[in-house]
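> Based on what follows, work out the 3D shape:
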Amino acid sequence: MSVLPRRTAIAVFLVFAFTYFLSALLRAITATLAPVLAQEFALQASDLGLLAGGYFLGFAATQLPLGSWLDRHGPRKVLLGFLGVAVLGCMVFSVATGFAALLAGRVLCGAGVSACLMAPLTGYRRWLDPVAQMRANSWMLMTGSLGMVASTLPVQWLLPVAGWRPLFWGLAALLVVAMGVLAAGVPAWHARAQGPQLGPATAPQGYAAVWRHPYFRRVAPLGFFTYGGMVAMQTLWAGPWMQRVAGYSPLESATGLFWINVSMLCAFWSWGLVNPWFQRRGLDADRLMTAGLPLSLLVLAAIVVAGPAAGSGAWALYCVSCTSVALTQPAVAMALPQALAGRALSAFNLAIFAGVFVVQWGIGLAVDAFEALDMPVVASFRAAMAVYLACNALAYGWFVRRAGRHNAVQTFAP
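Model (predicted):
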């Protein structure tokens, strides 16, 4: 491991944080644009779910080759290439005249920004010590929450002034700026031994070692349903719930999403502050998730029972109560050898964003299906969320059942 000097590490973090801010803004913007797009293109709930999920479909499709490329070529080179695809996706979305073009633009955007978190986390695995890795991960996610905050009220305010299409022209321009800053500010990736255990010549090829690892198998369902579902709520379904179940106006819904994302920003900032304290006292990711995630199940159950009475405050509490699951990302990276860090992170990210796609589209399909059975809109949403709650409970049960010798703290490798 070659740890960067403090000043260089801060500069590298800020460069990566800017790209991840734009990634998160792109990810969440459909929740604010949903009413406008639904009206202009006559979209149903399942269409909105597929459109929002298209981003994550493109995101998930790149994860397996991304991991190998990151291990081989490093964060800077890989992320520069991917951001060019994101620029193209923004332009396609901005000129779309039908649902197919909208979906194509979202898929390209998702694929293009799919390295914006995995690239820095791969770099941090080499450039930062373990405690700094946990803090940097939390603060990257805080930056992502800031991007999601920017996708709510600021976007809602700009819509009457500029329209939704010019917003994507501006995003494309900002991505080009990010590419220039990235090329200038991130260290090169040298093909050298990555730790005492495995170097590029001796590291296993492909993903078999990752898939077989007991810790990866233990946390993958949490990544799929709990982490992926949290993102699905934050970036899409909290908005339609507030409008169609709780009776919010579009502006009230955007305001609610704003405060949900502010809450997430504060939560991830707090995790970055307290993680070193937890680490020093032996409270690892597994213990924190085991203790914290049952709260998220209780909050989601309360939302299902409350129905129209559950508004933005309830969804903010739910999303915040899920944030301990984000500790799985650096834990998975540290559970495997350094030479496999890119593949370990990308494989787990594939589980997360496949989950986002499935949950976003699946809830839309479930809502439409329950409405087709002549259930009222409110009851359809509550039933769909109850199914989602059951999936989360099963994932948590699997995580707890596989405890013991599958703890991340026992498998950390240099």
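
> all contacts plus neighbour counts: C-alpha atoms, from now on.
Fine.

> Mind giving me the packing neighbours of the helix or strand hosting Ala383?
Using DSSP states H and E, Ala383 sits within helix 377-401. Packing partners of helix 377-401 (3 or more Cα pairs under 8 Å, 6 or more residues apart in numbering; DSSP states H and E): helix 214-221, helix 285-306, helix 341-372.

> can the ones you listed go into a markdown table with extra columns for distance to Leu22 and mean neighbour count?
A markdown table is the format used below for the helices and strands packed on helix 377-401 (distance: least, Cα to Cα, whole Å; neighbours: other Cα atoms under 10 Å):
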| stretch | distance to Leu22 | mean neighbour count |
| --- | --- | --- |
| helix 214-221 | 26 | 22 |
| helix 285-306 | 28 | 18 |
| helix 341-372 | 17 | 24 |
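
> mind putting those helices in JSON lines, distance to Leu175 included?
Below are the helices and strands packed on helix 377-401 laid out as JSON lines (distance: least, Cα to Cα, whole Å):
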{"stretch": "helix 214-221", "distance to Leu175": "31"}
{"stretch": "helix 285-306", "distance to Leu175": "33"}
{"stretch": "helix 341-372", "distance to Leu175": "21"}
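
> Helices of the stretch 1-150 of the chain, start to end?
With DSSP state H, counting those that start in this stretch as the criterion, the stretch 1-150 of the chain has helices at 6-41, 45-61, 63-73, 75-94, 99-112, 118-127, 130-150.

> So which of those is nearest Gly229?
Ranking the helices of the stretch 1-150 of the chain by proximity to Gly229 (Cα to Cα) places helix 45-61 first, at 11.5 Å.

> Does anything pack onto that closest one? Which helices or strands?
Short answer (3+ Cα pairs under 8 Å, 6+ apart): helix 45-61 packs on helix 6-41, helix 99-112, helix 341-372.

> Now the second one, please; I'll put the structures next to each other:
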Amino acid sequence: MPRTALLTAVMGVSMLQLFLIGALAPYLVADGSVSRGLLGLTTTAGFLVAAVLSPAAGTLVDRIGPRRAIVALGALAAVALMLIGVAPGPAALLAAVALGGLPQAMANPATNKVIIAAFEPVARATATGWKQSGVQLGALAAGLPLAGLAAWAGWRAAVWAAAGTALAVALWAWRILPADPARRPVAPVAGGGRVGRWAAYCLFLGCGVASVNTYLTLFAAQRLSLAPVIAGWLVAMLGIAGIAGRVGWSRRAGTLERPDALLWLLAACAGGAALVLAACAVAGPPWGTALVWPAAAGIGAFAAAGNAVAMVAVVRHAQQATAGRDSARVSAGFFAGFALGPPLFAVAVEASGYGAGWAVVSAEFLTAMTIMVVRREKVRA
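Got it, this is the predicted structure:
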């Protein structure tokens, strides 16, 4: 369905810069554009902006409508990527990445409103899973064609190609989405404890996912002695597994009365996959080189799916008038985790090595699991 494909592409370009910087990390570090420690701050810059602006972005989307919001999102993503491509140094790079936080904040509110308005209830969970898999499609694009383009023509050329893709998505949205209704005052949103729990879950989930996205390629190149291009394929592995996980688990969640019942299981499995990454760091080549691939697949299949299932829960319970703000509250937690996770990972690595960094990631996933397990026990009681 064209609208599903469009929403998938929108989610992909909204976070493409994250995966692209991760996949291009060896080139960025090698030419002095960014240090290993500063690499984590690039993720923090974008997602701190996204976390802070998410509540306002949700209100804006509810006010102006999803079509206008998605077109603006694609244009902003293109501008941010263009600025990354011409950044002369670390300060300019951080500023450009921070600008990229704006489309990230708008993505889930806008796409969720389209799903609630344009899809029958029976089809919404599957549509949500596919559009959330667009984030992993961005990882696949960063790890395969764009990383390959960087090896051939330089990392800046790869970033410019990504900017062109974002602009094309904006034009696509303008052509196929129906016109937004007349602007109207936004309805008040009722407080919801379950939305707060999903946001807390996504906070810790985001910490771990962002660390993996940002540092996996660099870890494979530095500790496991993989060539930069092959190490970039790990990001593609994350993308492939993430697409399958998000679509499959979202479909399963759509059959449940409470989609969030799956969240604790997904976080637990992701925690186990992160422990395998820690074992890879301890073992080094050749065993670590062999095990890093299934570990990356596990992170993609389970951790990435957790956010998608949380969005299925939002779409199930949200009203059309307030869907943007409900989505934004959950997204704010996820983005805050993306801002906090990589710097914490960098501190752990500098202090005790990559094994400690992946152990921290596992603890973050298991904390997310605990948030949902404790709630399940309260419900049963």
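
> Overlay the chains and give the TM-score.
The TM-score (TM-score structural alignment, normalised by the length of structure 2) is 0.88; 372 aligned residues with a Cα RMSD of 2.5 Å.

> Can you lay out the helices of the stretch 1-150 of structure 1 as CSV showing distance to Ala386 of structure 1?
CSV is the format used below for these (distance: least, Cα to Cα, whole Å):
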stretch, distance to Ala386 of structure 1
helix 6-41, 21
helix 45-61, 17
helix 63-73, 30
helix 75-94, 33
helix 99-112, 28
helix 118-127, 32
helix 130-150, 26
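
> Next secondary structure after the helix or strand harbouring Leu158 of structure 1?
In this assignment (DSSP H and E), Leu158 of structure 1 forms part of helix 153-162. Using DSSP H and E, the next helix or strand after helix 153-162 of structure 1 towards the C-terminus is helix 164-185.

> For the helix or strand just after that next one, list every residue counted as buried.
Counting by DSSP H and E, the element after helix 164-185 of structure 1 in chain order, helix or strand, is helix 208-212. Buried residues in helix 208-212 of structure 1, counted by 16 or more other Cα atoms under 10 Å: 209-211.

> quick revisit: need the helices of the stretch 1-150 of structure 1 in a markdown table with mean neighbour count and distance to Gln279 of structure 1, can you?
Listed next are these as a markdown table, based on neighbours: other Cα atoms under 10 Å; distance: least, Cα to Cα, whole Å:
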| stretch | mean neighbour count | distance to Gln279 of structure 1 |
| --- | --- | --- |
| helix 6-41 | 20 | 20 |
| helix 45-61 | 25 | 31 |
| helix 63-73 | 21 | 27 |
| helix 75-94 | 22 | 27 |
| helix 99-112 | 24 | 34 |
| helix 118-127 | 25 | 17 |
| helix 130-150 | 24 | 7 |
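
> Quick one: closest of those to Tyr318 of structure 1.
helix 130-150 (14.8 Å).

> and the closest one with helix 285-306, angle?
20 degrees (axes from the mean of the first three to the mean of the last three Cα atoms, to 10 degrees).

> average distance between helix 130-150 of structure 1 and structure 2?
When structure 2 is superposed, helix 130-150 of structure 1 averages 1.6 Å from its matched positions, counting by mean Cα distance after the TM-score superposition for structure 1.

> how about Thr143 of structure 1, what's its partner in structure 2?
With TM-score structural alignment as the criterion, Thr143 of structure 1 lines up with Gly134 in structure 2.

> residues in contact with that match?
Gly134 of structure 2 makes contact with 7-12, 243, according to Cα atoms under 8 Å, 6 or more residues apart in numbering.

> What of Thr32 of structure 1?
Listed by Cα under 8 Å, 6+ apart, the contact partners of Thr32 of structure 1 are 151-152, 155-156, 239, 254.

> can you tell me which residue in structure 2 aligns to it?
Under the alignment (TM-score structural alignment), Thr32 of structure 1 maps onto Ala23 of structure 2.

> Of the helices of the stretch 1-150 of structure 1, give the one that comes closest to Asn392 of structure 1.
Across the helices of the stretch 1-150 of structure 1, Asn392 of structure 1 has its closest neighbour in helix 45-61 (18.8 Å, Cα to Cα).

> quick check: angle from that closest one to helix 99-112?
Counting by the same axes, to 10 degrees, helix 45-61 of structure 1 lies at 30 degrees to helix 99-112.

> residue range for helix 45-61 of structure 1 in structure 2?
With TM-score structural alignment as the criterion, helix 45-61 of structure 1 aligns to 36-52.

> Check the mean deviation of the matching stretch from structure 1.
Mean deviation of stretch 36-52 of structure 2 relative to structure 1 after superposition (mean Cα distance after the TM-score superposition for structure 1): 2.0 Å.

> ok, residues contacting that stretch?
With contacts defined as Cα under 8 Å, 6+ apart, stretch 36-52 of structure 2 is touched by 18, 25, 29, 93-95, 97-105, 210-211, 214, 331-336, 338-340, 342-343, 346.

> now swap in stretch 250-264 of structure 1 and tell me
With contacts defined as Cα under 8 Å, 6+ apart, stretch 250-264 of structure 1 is touched by 32, 35, 142, 145-146, 148-153, 156, 234, 238-239, 242-243, 311-313, 315-316, 319-320, 323.

> again, only this time at 6 Å
Here stretch 250-264 of structure 1 makes contact (Cα atoms under 6 Å, 6 or more residues apart in numbering) with 32, 145, 148-149, 152-153, 239, 242, 312, 316, 320.

> Relative to Ala96 of structure 1, which of those residues is nearest.
Taking Cα to Cα as the measure, Ala96 of structure 1 lies nearest Thr32 of the contacts of stretch 250-264 of structure 1, at 17.8 Å.
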